[in-house]
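[1] build the 3D model from these lines:
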Amino acid sequence: MRRLAADRAKRLIRSFLAAQSSLSVSSPSSFLSSPASAAMSTSSTPTVSLASINPKVLKCEYAVRGEIVTHAQRLQEDLKAKPGSHPFDEILYCNIGNPQSLGQQPITFFREVLALCEHPSILDRDETHGLFSADAIARAWEILDVIPGRATGAYSHSQGIKGLREAIAAAGIASRDGYPCNSDDIFLTDGASPAVHMMMQLLIRSEKDGILCPIPQYPLYSASIALHGGSLVPYYLDEETGWGLEISDLKKQLEDARSKGITVRALVVINPGNPTGQVLAEENQRQIIEFCKEESLVLLADEVYQENIYAGGKEFNSHKKIARSMGYGDKDISIVSFQSVSKGYYGECGKRGGYMEVTGFSADVREQIYKVASVNLCSNISGQILASLVMNPPKPGDESYDSFTAERDGILSSLARRAKALEDAFNSLEGVTCNKAEGAMYLFPRIRLPTKAIEAAKAVNSVPDAFYVRRLLETTGIVIVPGSGFGQVPGTWHIRCTILPQEDKMPAIVSRFKAFHESFMEEFRD
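    This next block holds a predicted model:
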């Protein structure tokens, strides 16, 4: 009986396998009609494709980390795998304001305080006093005392740690401007970028909401406006007057946008300028504030380069300070000021610290801003601590003051020399003109490309300045960004280059750039 049952089972298995073979080979339609096979048939179709993702993401572009940088990273991998495979031995990233990646050293006092706050158990050790300055130890205790439970690894209040916001408000902003600052107006963020996104989320309701942005602009703004579904309303900076901001152009662009049914909600001002490097005159700032008040616009003041001033006679004034000096208070004008620890003389990009100061908004709107901040829980604690240190550095009489000022002034004076060296180099090139860098970390020279070069770019489906920049990268290893990634007057071509390569590398960079440019111009000469 057992043998018969086993034989019967074998026959059933053979019959089943034969049937499956018949279905899969001779009757594919029968196979596909079964529920199981139907599920299998769709497995090759992507769940997510470019056609099915959010179109706002497709519209978003961010040139400083775009196609040119991706290509540079591939070349870097080539050099690592096959040294000598390209006509250069290293990639020099001059595409983004990332000082420490190009050799700038962090500020000692800031890092000492951060180290002590991150590992507070060493504060009580005798050897700590031999390794760290007394004021760094004292500051670490002050900071830890305002952090609940002295827990730097815990979540904080969604606006940031109260005691750190108080230090930024009083010792930082109020001391800088000469006008009071309320710590409740401070929202600590992971750099300035999340703060910009928060304000775009708040202000943009649909594509019918517009934001006035300078052209050229830092592509964070165009990207953020695209992601949140709004409309960028451009106003053009005047290259002939050193990238000046003309109120007449602001009014023209505002009226044009309104005629198209766009409700303009805010005006972005970047001072000192990125990518243009200009520093606004106080009178120009007064005109901007009057314009925002008259037109009921929120003023979004990007002031992350406030420490980077190189031109003699120029100085930074916050827009809130100018508004207060004009007699305007919270009820008169809405201003959001952005600051970051990534720039200045400190260049702590990777620490992701920053803040926005929000003034002139009603209590119910402020609650909504806080709600958005709460969704993100809080910014990182190291960045919060560093933001408070940047706005409240050592003072005269502190043990670290002399070494701190020597480090700060050394970096800023070196940046000024590097800016001048690159400015002179660009202006010595055929068909290139470059305005003076008054502040920030960049130069934005104009390049008058030969017609043949423009035609060659079109032949490979490239924008002319991107074509130039790619050829520069492949010839020299220098990474810069085409001006088209920032916006420019139609028919003009530019490049943006940081002034951050260390001084000892500057002569080689200038030499390589000049040799490339001369060869390029000769190749495509009309």
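
[2] from here on, contacts and neighbour counts on C-alpha atoms
    OK.

[3] go through stretch 375-393 and flag the buried ones.
    378-393 (16 or more other CA atoms under 10 Å).

[4] so which of these are in strands?
    Among the buried residues of stretch 375-393, no member falls in strands (criterion: DSSP state E).

[5] give me the neighbour count for F132.
    Neighbour count for F132, taken as other CA atoms under 10 Å: 18.

[6] so what's it closest to, chain neighbours aside?
    Using CA to CA, 6 or more residues apart in numbering and skipping residues adjacent in sequence, the residue nearest F132 is E112, 6.7 Å away.

[7] mind jotting down where the helices sit in the stretch 101-250 of the chain?
    108-118, 128-131, 134-146, 162-167, 175-177, 192-203, 219-227, 247-259 (DSSP state H, counting those that start in this stretch).

[8] and M40, which of those is closest to it?
    helix 219-227 (35.3 Å; CA to CA).

[9] who are the packing partners of the closest one?
    The contact analysis (3 or more CA pairs under 8 Å, 6 or more residues apart in numbering; DSSP states H and E) places helix 219-227 against helix 55-59, helix 192-203, strand 231-236.

[10] let's see this one next, to set against the first:
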Amino acid sequence: MLSRFMSGPHPAKRRLVAMSSHLGNGPQNGGPTGPAGQTRAKVLTIDSMNPLVKKVEYAVRGPIVARATELEKELEKGVPKPFKQVIKANIGDAHAMGQKPITFLRQVISLCVNPDLLDNESFPADARERARRILQGCKGGSLGSYSDSVGVEVIRKDIAAYIERRDGFPSDPDNIFLSTGASDAIKNMVKLLVRGEGRDQTGVMIPIPQYPLYSAVVAELNAVQVNYYLDEDNNWALDIAELERSVKEAREHCTPRVLCVINPGNPTGQVLSKENVQEIIKFAAREHLFLMADEVYQDNIYADGCAFHSFKKTLMELGPDYAGLELASFHSTSKGYMGECGFRGGYMEVINMDPQVKLQLKKLVSTKLCPPVSGQATMDCVVNPPQPGEPSYESFIKEKTAVLTSLAERAKLVAETFNSIEGVTCNTVQGAMYAFPRIHLPQRAVDKAKSLGQSPDGFYALQLLEQAGICVVPGSGFGQRDGTYHFRTTILPQPDKLKIFMDAFTAFHNKFLKEYAD
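    Coordinates of the predicted model:
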């Protein structure tokens, strides 16, 4: 019946053809060809598109990661490989690497998503109380409603209270901006700072090695990337003399307006001392720079003698001489002991921001309506966890401690194992979730990579993936001093998988050195 309908001169068929032509499938109505059968030129091509987007690179999800995904699919189809699984150590995604969610966080979010459970006594009373409080701050009592663009008010108050407990200084909820992870807040802050052309064009000072978000945002917004190098020989320390060199040279061709600091460091894993934080603040004040402090790993401190010192607290302690320094600091649900990357929760606190600029920032964030409200609720659980005496306190502390203790053990294991391998050196992983080992490549391997049009560490990382099933990110994606080669790996694989990772890496590396020995 259907074939008769489509082949005969039925009126319905004529209407269907006419409709198809009207919807643009015919050449005369915007299809693949234009008038007289000529091919219609595309409006958007690689040559006509925004050139700034083409400059954006984001190594942690680059071509090596795409190849890793292809290899996973090939393994599923039974294609023979010299390994049984692909270990993706390219990104700080704790749950993807086997970490279990923190029970209290998920209980509160479950209750917020499904308020019918609020009277279910199988949930602890403190989890139900937190959920009720969050929902009371949501329009219509629902997580599915839009929030204020800056975030749910009760959650901003909880964040301010958390900052006050952490630092011992007041925090104003009006200075808190909830965001879609820390990344979105960082991008908005750079947007406010970018202006000018030529020597007046905004320079953004970023650490090298850096988290590629920063170079990507700088490229997209047409600012000038101003590199300052961390000191690998001194456990990736931030040297003030290097900051001074960097800003002085940059002023020959742009106007540095912002200094970005990542503490604890990504990809380098260093933790800044209090004295170092003080020096950085004094430098920013002296050079009239807006200070952006990426502090998303503040819970991830592992090495003996290291501690997290917030830029906000240190600034306040320095007293009235630095009272006017402009600062934005960032936190996230994605890292720490939580690892709740997918909820995309984060916040920014701004200090000493011009009131008129703050109004412009509020206008800017309003164009995206609001951050995910589920992510905001997750952030509330992070800043307002169970307290002593509450039903969930003991289990929460047990889970949190277990995660951080295990990460500390893995941080030590990874660095020690890398340092035991010929041709690899790795600084102590003091904090965050990554190691950034240096690989000392034979000249023959360097020459081979260049003959293939690849960076030497990119060539190495691709061979590591193809031969051992280990996905890491080449150091060139983060920046490094000329003539040095690195890669970033997370320390997140669970202990059993981490042993497989290190054994496979050691075997590959020794084979690679032998193959390309000078």
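
[11] care to give me the TM-score?
    The TM-score (TM-score structural alignment, normalised by the length of the second structure) is 0.92; 485 aligned residues with a CA RMSD of 1.5 Å.

[12] closest one to I186 of the first structure among the helices of the stretch 101-250 of the first structure?
    Among the helices of the stretch 101-250 of the first structure, helix 162-167 sits nearest to I186 of the first structure (CA to CA), with 6.2 Å.

[13] and that closest one, what's buried?
    Going by neighbour count (16+ other CA under 10 Å), the buried part of helix 162-167 of the first structure is 162-167.

[14] equivalent analysis for stretch 498-517 of the first structure, please.
    498-501, 506, 509-510, 512-514, 516-517.

[15] repeat for stretch 205-216 of the first structure
    In stretch 205-216 of the first structure, counting by 16+ other CA under 10 Å, buried: 208-216.

[16] how about the residues you listed in a markdown table, adding distance to S85 of the first structure?
    Below are those laid out as a markdown table (distance: CA to CA, whole Å):
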| residue | distance to S85 of the first structure |
| --- | --- |
| K208 | 51 |
| D209 | 50 |
| G210 | 48 |
| I211 | 46 |
| L212 | 46 |
| C213 | 42 |
| P214 | 41 |
| I215 | 39 |
| P216 | 36 |
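
[17] show the contacting residues for the equivalent of G210 of the first structure over in the second structure.
    Matched across to the second structure, G210 of the first structure falls on G203, judged by TM-score structural alignment. Counting by CA atoms under 8 Å, 6 or more residues apart in numbering, G203 of the second structure makes contact with 223-226, 250, 254-258.

[18] excluding covalently adjacent residues, which one is nearest to G203 of the second structure?
    Leaving aside its sequence neighbours, G203 of the second structure sits nearest to P256 (CA to CA, 6+ apart; 3.9 Å).

[19] what's the match for the one you found in the first structure?
    Match for P256 of the second structure (TM-score structural alignment): V264.

[20] I'd assumed that match was in a strand, is it?
    Yes. Assessed by DSSP: H, G, I helix; E, B strand; the rest coil, V264 of the first structure belongs to a strand.

[21] just to revisit the earlier point, quick one, which of the helices and strands packed on helix 219-227 of the first structure is nearest to L297 of the first structure?
    helix 192-203 (10.7 Å).

[22] what about the closest one, how far off from the second structure?
    By mean CA distance after the TM-score superposition for the first structure, the fitted helix 192-203 of the first structure averages 0.7 Å away from its aligned residues in the second structure.

[23] tell me what that helix is packed against?
    helix 219-227, strand 335-340, strand 354-359, helix 363-375.

[24] columns distance to T476 of the first structure on top of the ones you listed, output as a markdown table?
    Formatted as a markdown table, these follow (distance: least, CA to CA, whole Å):
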| stretch | distance to T476 of the first structure |
| --- | --- |
| helix 219-227 | 25 |
| strand 335-340 | 32 |
| strand 354-359 | 35 |
| helix 363-375 | 44 |
